[in-house]
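Student: Pasting the sequence and the predicted model now:
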Amino acid sequence: MNHELIMPVEMSIKEKKKLSKGKVLQAVVFSRCTMIEVESSLNENYYLIYYKNTLVYGEKVDKVIKNSFIDKIRKMGMVFHSDHPFLSAIIPSETATIPNKNKLFSQLQNQYSLQEVAYIATTLDSFFTKKQLTNVIYKIFYHYRRNGNYMQAFQIIKILNNFDPDLNSAREIKNSLEFYSYMEFYKSSALSAIHQKDPLYVEWYCFKNRFQPDEGKMLVDLLKQQDSCLDIVILWMEKIQNGSNVTSVETYTNMALPFTSMENWIVTLDYLHINPFQALPQTKTMIDNMLLEERYETAALYLLNFLNALPETYEEILHTLWGHLDTTFIADHLDTFLVVIQQLVLKEGEEQSEQRLLQLIGKLLETYDLKEVHDKLLPIQPSAPHSPVFQKINRMLTLLDDPDQMMELGQYYAEFKRYDDAIECFSWEMELYPDDPTPVSQLSKMYQNKGMVKEAFAYHQIYASLK
C-alpha cells in the first residue's frame, strides 16, 4: 500500500463551549454501532459512540475499562486504524457535537424505540456507571411488563442479562416461569422466525457470529433489506482480509463509491491486495485524466505498486510518466520504477531515454556513492547493453581508484552535473600536474556552473598565466 496517498482523518469535537480538534486513531464497527477514537491536539483521547451513524454520546476517557463495550468491540468488531484508507468513509461527520449528558436518555427516547434505547445504554458504560445504565434498562423493562407487553419485556431483560451476566436479579427474571415460553421461543425457533419478533437481536446475533456461513449470509441479507451498503462493503473487506477469495469487485465498488472517491477506493483495494487496474477498467480513465491535468506524480503514486502487473493498455501512460516525472521522484521510488525502465523506456537509440537516464543518475549521485548507484541500476543494464550512459557509469567505476585517471573521471562527473565531485577530481589532477592548464580550465568551468563567479574568475586567471 502506498502510504503517501493516505491523508490523516481529522475531526472537531464540540463539548459545551469547548471545541477540540484532533486526529482519528481508529473506528470500530459493531452491529449498528460505531466507536470512533480521536486524539486531540492536547493528547487527550475522546471516544464517540454512534448508533446508525448518528452520534449518541462521547467523552474524554483516560483509560478504557476492561470488558467495557469499547474494550469488547475492539476485539469483536471490524477495526479501521489510522492507516486504513477507508477510514474516512466510516466517519459519519467531520464534526461531533456531544449532547447534554443529563438529558441524554430522554432525548434518545424521542429518537428511537425503547428496545433500541436499552441496547444503546449498554454501549455507554465508559461514560456512565453500570448502576445508572442498569436502572435505565430496568425502567424500560417494567414499563413493558406493566403494560402487558411480555415479549418486549423479555427482549429488554435479555439485553440487560447480556450487558451484565453477573446481575442476579436480571438472570432470575429471565429464567422465571413468567418468561419461560419466550425463552423457549428463542431457543427452539429459526433465526428467520425470531427476526419477525426481534430484528434488533437477530442482527446483533448474526454480526457477533458473522464468520459462520449461515449467520454471515443472513447478516448480509438483513443489511440489503435496509440498504446498508456501507456495512455490506465493510463486511466484504473484512472477509477479503481474512483470506476469502476476491469476488465481485465491480459490484462492491458501486456500493462503496457513494461513500468515498474512486481515488481513495483504488488505495483501499491496494490495501486489500487487489489490483484495481486489472479488476476495474474505469481506473484507466481516472489515470488518463490525471495526466491531462499534468498530475504526473499523483498518477505514478497510484500505479507504483502495480507497475509489473498493469494491462498492456497502460504502456503509453508509462511512457508519458517516464517523460514527465521529475527525476527526484523517480530516484525516490527507484526500486519500484526499475521495472518501467527495464521493460519500456531503455530502447536502444532513444535519445530522450538516454537524457532522462543521465538526469536520473545525476540525481542518485546526490544521495549515494558511485558504486551504490552502479549496483542499483545493474538489473536494467542487460536491457540496454549499448547505452552510452551505462557505458559511462561502468567506465567511471573502473577509474574510481586510479589516481592517474582523475581528469577523465571528473569529466564524467561533470556530464552528470555532479560539479562538486568533478571539482574534487580536477583539484587532485591540478596537484599532480601543477603546470598543466587543463585541470585549471575545468575547475573554472565547474565553479562557473555552480554560479560561484569569484572562484571561477580566480581559476581562469591561473589558467591564463599557465597558458
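Tutor: Received the coordinates, thanks.

Student: drop to CA atoms for contacts and neighbour counts, all remaining ones
Tutor: OK.

Student: quick one: secondary structure of Thr34?
Tutor: strand (DSSP: H, G, I helix; E, B strand; the rest coil).

Student: How about it, nearest residue that isn't a chain neighbour?
Tutor: Spatial nearest neighbour of Thr34, excluding adjacent residues (CA to CA, 6 or more residues apart in numbering): Tyr50 at 5.0 Å.

Student: How many residues are close by that neighbour?
Tutor: By other CA atoms under 10 Å, 20 other residues sit near Tyr50.

Student: Please apply the same query to Leu124.
Tutor: 20.

Student: Over to Leu48?
Tutor: Leu48 has 22 neighbours, counted by other CA under 10 Å.

Student: That one belongs to a helix?
Tutor: No: judged by three-state DSSP, Leu48 forms no part of a helix; its state is strand.

Student: need the contact list for it.
Tutor: 35-37, 55-59 (CA atoms under 8 Å, 6 or more residues apart in numbering).

Student: possible to save the residues you listed as JSON lines with neighbour count and secondary structure?
Tutor: Converted to JSON lines, those look like this (neighbours: other CA atoms under 10 Å; DSSP: H, G, I helix; E, B strand; the rest coil):
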{"residue": "Met35", "neighbour count": "26", "secondary structure": "strand"}
{"residue": "Ile36", "neighbour count": "22", "secondary structure": "strand"}
{"residue": "Glu37", "neighbour count": "23", "secondary structure": "strand"}
{"residue": "Leu55", "neighbour count": "19", "secondary structure": "strand"}
{"residue": "Val56", "neighbour count": "23", "secondary structure": "strand"}
{"residue": "Tyr57", "neighbour count": "21", "secondary structure": "strand"}
{"residue": "Gly58", "neighbour count": "24", "secondary structure": "strand"}
{"residue": "Glu59", "neighbour count": "16", "secondary structure": "strand"}
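
Student: this is the other structure I want to compare:
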Amino acid sequence: MHKNLIMPTEITIKDKKKMVKGTVIRAAIFARSKVIDVLTTENERFYFIYYKNSLIYGDKLDLVEDGSFIKKAFHEGIVIESPHPILTALIPNLSVSIPNKNKLFSQLQTHYSLQELAHIATTLDSFFEHNQLIKIIDNIFFHYRREGNFSMSFQIIQILNGFAPTLKSAKERLNSQEFYSYHDFYKSSSLPSILKKDPLYVELHCFKNRSNPDEHALLEEILAKQNGSVELLLLWLEKVEQVQKVEFVEKYTEIALQLVTMREWILILEKVKINPYLVLPDANEMIEKMIQQGNYEEAAEYLLNFIHDLPSSYDEILNKIWENLNAAFLVAHLDHFIFMLEQLVHKGNTKQSEQRMFQLVVILLEEHGLEAVYERLLPIQKLLSHSGVMRKVHKMVELLEDPDRMMELGDYYAEFNQFDKAIDCFFWEMELQPQDPSPAQKISKMYQHKGMVNEAADYQKVYIQLKSNQETG
C-alpha cells in the first residue's frame, strides 16, 4: 500500500489534566471488543479497550504481559496496522478522556448488563489486578445464584473459568451437579439455538472459530443484525486476504462507502491484493478526475501496483499519465512503467517515447554511472529497438572503453546535459593532445552552460592561445 496516500490516524488523549497527542499504531478487533494501540509524541504507549464501539478504559502501559487480553487480541483478533484508511472509521472519537479508574465499574453497570460487565472485566486485565477482576465476576455470579437464575449463573461461571482457568473454586462450581443440564444444552444444541439464550457466548465462539465456514457465516449474520458495518467489513477483508477469493465485492463496497471514501476503499482493496480496477466500475471515473485536475502523480500512485493488469478502458488514462508525468517520478518507478511503455510503443507514439527516453536518461545519468544507467535501461532498449536515444547510450558505453575517443564521449554527455562528465572527458583529451585547441573550446562551452562565467572565460583564453600557436606553428 502506498503510505504517502494515507494520512496517519492522530488521536488526542486527556490524561487527568494533561492533553497528549498520539498516533494510532495498530488496532485489533476481538468480537465485541477492540484494542487501540497509540504511540504519543513523548514516545509513550497507551492502550484503549472498547466494547460495542464505546470506550471502556485505557492508560499508559510500559509492558503488555503475555496472556493478557491485549496480547490475545493482537494475536488472535483481526489486526489493522497503521497506516490503514479504515483506522479512522474504526475509532468512534479521535479525542478520548481516560475514565476515572476508581469509579469505572460502578459507571459501567449503568450502561451494560451484568453478563456484559463480567465479560468486559476480562478485557481489562492489563489495568487491574487479576484478583480484583475475579472478585467482580464472582460477585455477579453469586448475585444471579441468590436470585435463583441458574442459567445466568452458568453463563457467568463460564466467563470466570475462561478468564481464570486455574482457579479451583470456579472449576468446581462450573462442574457442580446443579449445572449438569446446562452443560448438556451447550454441548448438544446447535449454535443458533444457543444464540437465543446466550448471544454473547455464541458471538465469542464464532469469532474465535471464524476460520470454520459455519461459524463464519453465523458471525456474519450476527454482525449484520447488529449493524456492525466496520466489523463485518473487516471480517470479509480478512477472509479475502486469507483465501484469495473475491466474492460479494458489490455488497461490501456498499458497506465500505458508508465508512470510507472511494479513494480509501481502493487502497483497502489493494491491501488485500484485490485489483480494484477490475472490480470497481467507479474507479475509472475517480482516476479520470485526478487527470482532469492535473494530479498525474497521484493518479499514477493509485495505478502503480496494477499497471500490468488494467482493463483496456484505462489505456487512454495511461497515455495521459505517460505524456504528462514528471520524469523524476518515472525514474523512481521505472520498473512499473515498462509495461506502460510497451503499450505506448504498440500505439506508435514514437516521438513522445523519444522525448521521454531523453528525460529519463538525463535524470539517470545525474544519479548513476553510465554502465549502471545502461543496465537499468536494458528492458526498455528491447522495447525501443529503433530508439535514437537508446542507440546513443549504447554508443557511449562502447566509447567508455576507448580512451582515444573521449572527445566523442564528452559530446554525448553534453547532449544529455551532463556538463561535469563532459568536462572530465575533454580534460582527458587535453592531457592526451595538449596542443589541440578543441578540448579547451569545448570546456569553455560547458562552463558557459553551467553558468560559471569566469571559468568559461579562462578556457576561452586557453583556446585562443592554442589556436594562435597552431596557426603560427
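Tutor: Arrived safely, thanks for sending. Just so it is clear, the structure is predicted and the values come from calculations on it, not from any experiment.

Student: After superposition, what's the TM-score here?
Tutor: The TM-score (TM-score structural alignment, normalised by the length of structure 1) is 0.95; 467 aligned residues with a CA RMSD of 1.8 Å.

Student: circling back: spatially, which two of the contacts of Leu48 of structure 1 are the most separated?
Tutor: Using CA to CA, those span at most 14.1 Å, a distance reached by Glu37 and Val56.

Student: any idea which helix or strand comes after the top helix by length along structure 1?
Tutor: Using DSSP state H, we find that the single longest helix of structure 1 is helix 130-146. Downstream of helix 130-146 of structure 1, the next assigned helix or strand under DSSP states H and E is helix 150-163.

Student: what angle sits between that following helix and helix 130-146?
Tutor: 160 degrees (axes from the mean of the first three to the mean of the last three CA atoms, to 10 degrees).

Student: And Met7 of structure 2, how far from Asn43 of structure 2?
Tutor: Counting by CA to CA, to the nearest Å, the gap from Met7 of structure 2 to Asn43 of structure 2 is 19 Å.

Student: which of the two has more neighbours?
Tutor: Met7 (12 against 9).

Student: residue contacts, the more buried one?
Tutor: By CA under 8 Å, 6+ apart, the residues touching Met7 of structure 2 are 83, 85.

Student: And for the one 5 residues further on?
Tutor: Neighbour list for Thr12 of structure 2: 19-22, 94-96 [criterion: CA under 8 Å, 6+ apart].

Student: What is the nearest of these to Ser313 of structure 2?
Tutor: For the contacts of Thr12 of structure 2, the nearest to Ser313 of structure 2 is Leu94 (39.8 Å; CA to CA).

Student: tell me, how many neighbours does the closest one end up with?
Tutor: 14.

Student: thought it was touching Pro8?
Tutor: No: using CA atoms under 8 Å, Leu94 of structure 2 is not in contact with Pro8; the gap is 12.0 Å.

Student: SS state for Gly22 of structure 2?
Tutor: strand.

Student: close enough to count as contact, it and Tyr47?
Tutor: No: with contact defined as CA under 8 Å, Gly22 of structure 2 does not reach Tyr47; the gap is 11.2 Å.

Student: Residues in contact with both of these two, list them for me.
Tutor: Common neighbours of Gly22 of structure 2 and Tyr47 (CA under 8 Å, 6+ apart) are Val38.

Student: how about the helices in the stretch 301-450 of structure 1?
Tutor: Per DSSP state H, counting those that start in this stretch, the stretch 301-450 of structure 1 carries helices over the ranges 315-324, 327-332, 334-340, 351-364, 370-377, 388-399, 406-415, 419-432, 437-449.

Student: Compile those into CSV and extend it with columns for distance to Lys197 of structure 1 and mean neighbour count.
Tutor: Below are these laid out as CSV (distance: least, CA to CA, whole Å; neighbours: other CA atoms under 10 Å):
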stretch, distance to Lys197 of structure 1, mean neighbour count
helix 315-324, 57, 16
helix 327-332, 60, 17
helix 334-340, 57, 17
helix 351-364, 69, 19
helix 370-377, 67, 15
helix 388-399, 76, 17
helix 406-415, 81, 21
helix 419-432, 81, 20
helix 437-449, 84, 21
